[in-house]
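Undergrad: fold the following for me, if possible:
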Amino acid sequence: MSVSTYCHNQVRDISHVTELSPLCIRHFKENSHNIFEKRLQSPWTKRSTFQNFQEELNHYGIVQFKRENFVDKRDDSNDKTDSKIVKNDKNDTIVTVVNKILEDKKKKDKEKKEKEKQPPNYKELFKDPPQVKLMADGWPNKNIYDPANDKMYWWRNDPVLNQHHEHWHIVMPSGEFNGTSKDREGENFIYMHRHMLARYDANRWCLGMPLVDPLIDYVSPIPEAFYPPPFLSQSADGIPGGRRIPFPARPPYQVFRDIVTNGDDNTEMVFAVSDLTNILNEIEIWIDGKTDQVHPTKLNLTDDEAASLGGDIEVVLHNIGHNMLGFIMHPYTINAAPSVLVGARAGTRDPLFWRWHRHIDNIYVKWQNLLGPRNFSNDMPPVTIRENDLILSFTDILLEVDKSGVNDTWVKFANEKFGGKYFDKDLSNHPVVTKTLQTKMKIRDYVWLEDGQDHEMIQYLYPRDWIWFIRAQNDSPKPVTLTFRIWIAPIDLIDKHAYWIEIDKFKRTLGPYEKAVVSQRADQAVVIRKPAQKTTKQMDDTAITPWFKDKLDRLNFAEIAEKTFCDCGWPYNLIIPRGSKKGSTFKLFVYVSDGTNDLVRTDTQCGSTLLCGGEKWTDKVPDIKPFGYPFDRPFKDGSFYKTFQGMKNVAYTNITIKWVEDFPEV
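TA: Alright, predicted model coming up:
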């Protein structure tokens, strides 16, 4: 019996390499390939964990092949011809096997490198999910979605609301022109969208619906579906009057997806959901007072940082999130039709817009909460107002009793009837005084001017015109200039500072120890686009038609902002929430601040200086106070009442907003 046969028989009979005889150990040291070639069947050569086997061999100085070669060879079938060759010329066989292995590896490496050089086929990798099936009328089957059953459809799809949002982003772009950006743009971005959110949630509250649920989860399916109105369309060729295509619908339970888009150098690039999560984490780290490579400068807990934080949230997290949601049905975005969530023209129509923006606002609220409650001790002018000093009157009723009062906004009438000897009286039962504001739903023939010029009968909200009267007493021997800031909030939400709605702010001057009644027309509120859009023609005047857009595109964005400023502002028809048929209780709040240096304008300039900043590109925001003041910070101990308790320059009372069938219009 040969040594080779003897040793291989010994291997078959033992269970561990340590049982090999010294003769066989020496034999395998000199002929290590024999273990490989003979396909040993012993348990210790067939272990699944080859590393242990190799360590055992190494202990005895037996050099073995790499795992992949060993396993491949071990599993090959026995070929008699090959076996014969091995017996006749072992050295030649070793060289042949090794060379073949090296050649195969070299070939695979080359193929791998060539494959890496080729750009991935993103279009194949990022395929569209199943699309929505629509009926002939452009809507899905009514069992899937019926706009008649969508309680907030009328509000989200209000044409003038969507025009306002579109105009704001044109008037307040985030970029720079000639090295200058719009004053406090980032802070304004947060506040304007909070203003919209507060109004949206107030209307939901009036309907008994839950408040908007922030879209904080970037992983779980999104239950909200969106089916755009059939007449809503977008340009396919950028030519006024050219080819138009619909916005894509979104079925329920879609998820955030990685998307492919064009980079700055016109190459395809991927935005991953994980990138969005990282961006959120970086912002929250910054808010917590820490720094990193993205935010090397610490974010201080001062009002001056509002614009920086707001701008950072807007241009990164907000914008990328909008694009991911906007292309959720077409993750390969190149040459794909975006949804309404891309761009500002129609985004508010989608319920997901509100969920995303509530999430964005909550990030900012976290920073405001770190600032803590505001100390108002340095903004308490010597003025007294009381709960009974807040008086509301419908304009049509005032016209009946004093038609000429329209010339001075009934100031003379009010000082005679509400001031003087009546200054300290409760006037809640006065025939021209009301504690209930009214709204109604109207119907009009709407022309889709920004789309295909189709006609559609739509419902829209409309308020009954009213006048604010506020009795105020100057407690000092000197004249005082005051800013009256008017807010409302659903009675159940008054302890949440981000849910208050700013209605108006205006300036007045009181003489020494003067007891005066000041007035302000609701249709001249600083929050609305002026002149107030009351007629259907006025409502349609602010539409950015394809032909008007074509003219704007020839200007730089600073010129565009100035040219469209007067069309920017909240719609008058939505100045207050709709309320309910039974009446919804709101808290009316008036804060009188020192008006000597707050820069609040005293004229009735076009547009809305509250929401849209200054008219000219370099104009300052006409109020040095933070956006949302005095509701720009959390309340003391989380309580509205504790925060303003004992302040003479503050007054609040309950009012009702009621949705009625009809009322006189003026």
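Undergrad: use CA for all of it now, contacts and neighbours both
TA: Noted.
Undergrad: what segments of the stretch 451-600 of the chain are helices?
TA: Here the stretch 451-600 of the chain has its helices, by DSSP state H, counting those that start in this stretch, at 536-540, 546-552, 557-564.
Undergrad: can you tell which of the ones you listed is closest to T96?
TA: The closest of the helices of the stretch 451-600 of the chain to T96 is helix 557-564. By Cα to Cα, the value is 71.9 Å.
Undergrad: rewinding a little: how about the helices of the stretch 451-600 of the chain in CSV, adding distance to G343 and mean neighbour count?
TA: Below are the helices of the stretch 451-600 of the chain laid out as CSV (distance: least, Cα to Cα, whole Å; neighbours: other Cα atoms under 10 Å):
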stretch, distance to G343, mean neighbour count
helix 536-540, 20, 14
helix 546-552, 14, 14
helix 557-564, 15, 19
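Undergrad: want to throw those into CSV with distance to E187?
TA: Shown next, in CSV, are these (distance: least, Cα to Cα, whole Å):
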stretch, distance to E187
helix 536-540, 28
helix 546-552, 26
helix 557-564, 18
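Undergrad: could you also give me the structure for this second sequence? I'd like to compare it with the first:
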Amino acid sequence: MGAIMVSEIVKANVEIVFGLGTKIGLKPLSQDTPKQQPPGFSVFRKEDATRAAELAERLMVIAEDKGLESATAFAAEVSEANPGLARHALGIFSTHSAMGRNVRLPSLLRRTAAFAARTAAKGEEVTLGSKSTGEEVALDWFREDPLANEHHEHWHIVYPNRVAPARIKQRHGELFYYMHQQMLARYDVERLSAGLKPVAPLADLRSSLGSGYDPGQLETSYLDYEPREPGKTMAGDLADLILLDERLARAASTHRLGPAGEEVLLEGHQGSNLLGLEAESTSLQRFEEFHGNHHGDGHGHIAAASVRNTNRSTGVMADTATAIRDPAFWRWHRHIDDIHFSYQDSLDPHTFDEQLDVQLKGISLQPEEGDSPAGPGPDELRTFMRSGRYKLTNEKTYKYDFLSHEPFQFRVDLQNTADGPRPVTLRVFLLPSALFSIDADPTTASGRQMRRFAIELDKVKIDVPAGEMSFVRKGRDSSVIRRPAVVDPGEVADIEGGDQSATAECTCGWPFGLLVPRGTVDGMHFKLFAMLTDNAADRIGSPKKCGSMSFCGVGDQYPDAKPMGYPFDRRLTAPLGQLVATNPTMALRDVSIHWQDAVG
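TA: Next up, the predicted model:
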């Protein structure tokens, strides 16, 4: 179904759901909507996520029978009693329904700005005022990034865990692990650039959460986010969570999922998918009672450490739109990733024996539109912090900071020795030299950890004609980022627009400004790694028009037959430099990233 004209009533109803407008137009449709606000809706609570999925299904039926105005009016009615439920359901509806894709959601930046400026004077410039404590302050800029938070929110809308089993997307569980692992890899590299160690996993669930977090003016129409003091622990009885934790860890180490006598064998990256479906408590979970809601319950116990005895108060970990702001998010997800890493690390390594007619002669990173050949020194890229301002209709202005970089492009030189064209897949990663040494032994305890810091930059199909060819790919076309690329978060098209470029599926993707790490003033050293694989076997098609192929798939499919993160999804048997030297489908290049220490 193509785009349809969206009425002002539909737009108004959507704004009501997100607490940005006043109800107009339609009278209530029914008498059976919720009449009481339950304590703090959270999509990480299995029961709440299930109710939101059921409401989304109901919106789909109403839209088909009575149209978008009626569906959004019903969502607006539900929001009067339970705005959190209505908001998440409308998000699912906007992504998983043909008619719903014509509904555009207000950007997270606009929502954040509107609530932060609620008590400000006319014409006043405001900031959120949120911050962590201790050394974690150095990474506040990263965790508070508007588009990074919107990506996390929208990933959980594009990949909802409690929809009907038939609506669970292909390889959902594997992507749950991979998308969060890539966020962690980027976070750890940013920590390194700030002089901090990689994030410490929350391995002991009864131990201190570490740094505190103050959400400042952050709130929504249905939640008051409360601060958490340093040194707090997960709140509530943790016995069940600890039991779930032990069971998942045992499944990862034994390759057997479920209770004794009913186990399901875990094999290859299909095993990653099954493990992830259990960890996130999806509706395809095979052992719901045995494996429970491990991921979501952890979020809930951390959020509860901030509660101030009201139904509206909670910590930011309760909401997908705010969770990554909290340093504890990264500690909890590092622990979740540790469980999955232990499974991957026990799998047989890749043999890299795929035979290709196309050889990779080299890769370089250039300024966008640059055509200069690669020189002997490292390729350089410059990053800088920028200050943005979002102007609200009431003449108030919301100020925010974000990272940006000079436009760049990859250039790869290829040689096809066959008589005719051959399709290949180009895979590009950025390896931080301080965390991933290409000459180190990858079979040692520390060496096995290196692959966790490989940052995916791009993945694309190339049709290579016979002979030599140079292929150029702009960073703004990366398969990782939200596309079309957004340079300034304030440029995000909002609810008033008429096309579908801001639907939840299109806004799923990593921010363009965070595609490469910030680096350091003196220059942070990386290796640019590229690899070719057989596209006929990979089944990677043409790039999608919007969103992120690597993090969000294409429709209901994941367009790559290889394991997510390949070739760094398993342990290596030899130093990477040695593998590259003996493999004509691999290449390395030195890159230096320089950060301009000023806000523009």
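Undergrad: so after superposing, what's the score?
TA: Remark: TM-score between the superposed chains equals 0.69 [TM-score structural alignment, normalised by the length of structure 2]; 452 aligned residues with a Cα RMSD of 3.4 Å.
Undergrad: so which bits of stretch 343-350 of structure 1 are buried?
TA: For stretch 343-350 of structure 1, a neighbour-count test (16 or more other Cα atoms under 10 Å) marks 344-350 as buried.
Undergrad: show the contacting residues for the aligned residue in structure 1 for G475 of structure 2.
TA: Aligning on TM-score structural alignment places G475 of structure 2 opposite A522 in structure 1. Residues counted as contacts of A522 of structure 1 (Cα atoms under 8 Å, 6 or more residues apart in numbering) are 465-468.
Undergrad: hmm, back to that, so which of the helices of the stretch 451-600 of structure 1 comes closest to N573 of structure 1?
TA: Set against N573 of structure 1 and scored by Cα to Cα, these come closest in helix 536-540, at 9.2 Å.
Undergrad: tell me the centre residue of structure 2?
TA: By Cα atoms, centre = their mean, the mean C-alpha position of structure 2 lies nearest to H152, the distance being 4.6 Å.
Undergrad: hmm, it is touching R325, no?
TA: No - here H152 of structure 2 does not reach R325: they are 10.7 Å apart, not a contact under Cα atoms under 8 Å.
Undergrad: what about the counterpart of L392 of structure 1 in structure 2, distance to L528 of structure 2?
TA: Per TM-score structural alignment, the equivalent position to L392 of structure 1 in structure 2 is L365. Separation of L365 of structure 2 from L528 of structure 2 (Cα to Cα, to the nearest Å): 8 Å.
Undergrad: just give the closest residue to V10 of structure 2, not the sequence neighbours.
TA: Spatially, and ignoring its direct neighbours in sequence, V10 of structure 2 is nearest to E69 (5.1 Å; Cα to Cα, 6 or more residues apart in numbering).
Undergrad: repeat that for K582 of structure 1.
TA: K582 of structure 1 sits nearest to K658 (Cα to Cα, 6+ apart), 6.6 Å away.
Undergrad: how much space separates the equivalent of that neighbour over in structure 2 from D237 of structure 2?
TA: In structure 2, K658 of structure 1 lines up with H594, judged by TM-score structural alignment. With distances taken as Cα to Cα, H594 of structure 2 is found 47 Å from D237 of structure 2.
Undergrad: which one's more surrounded, those two?
TA: Ranked by neighbour count (other Cα atoms under 10 Å), H594 of structure 2 and D237 place H594 first, with 21 against 10.
Undergrad: quick one: residues contacting that one.
TA: Contacts of H594 of structure 2 by Cα under 8 Å, 6+ apart are 380-383, 518-524.
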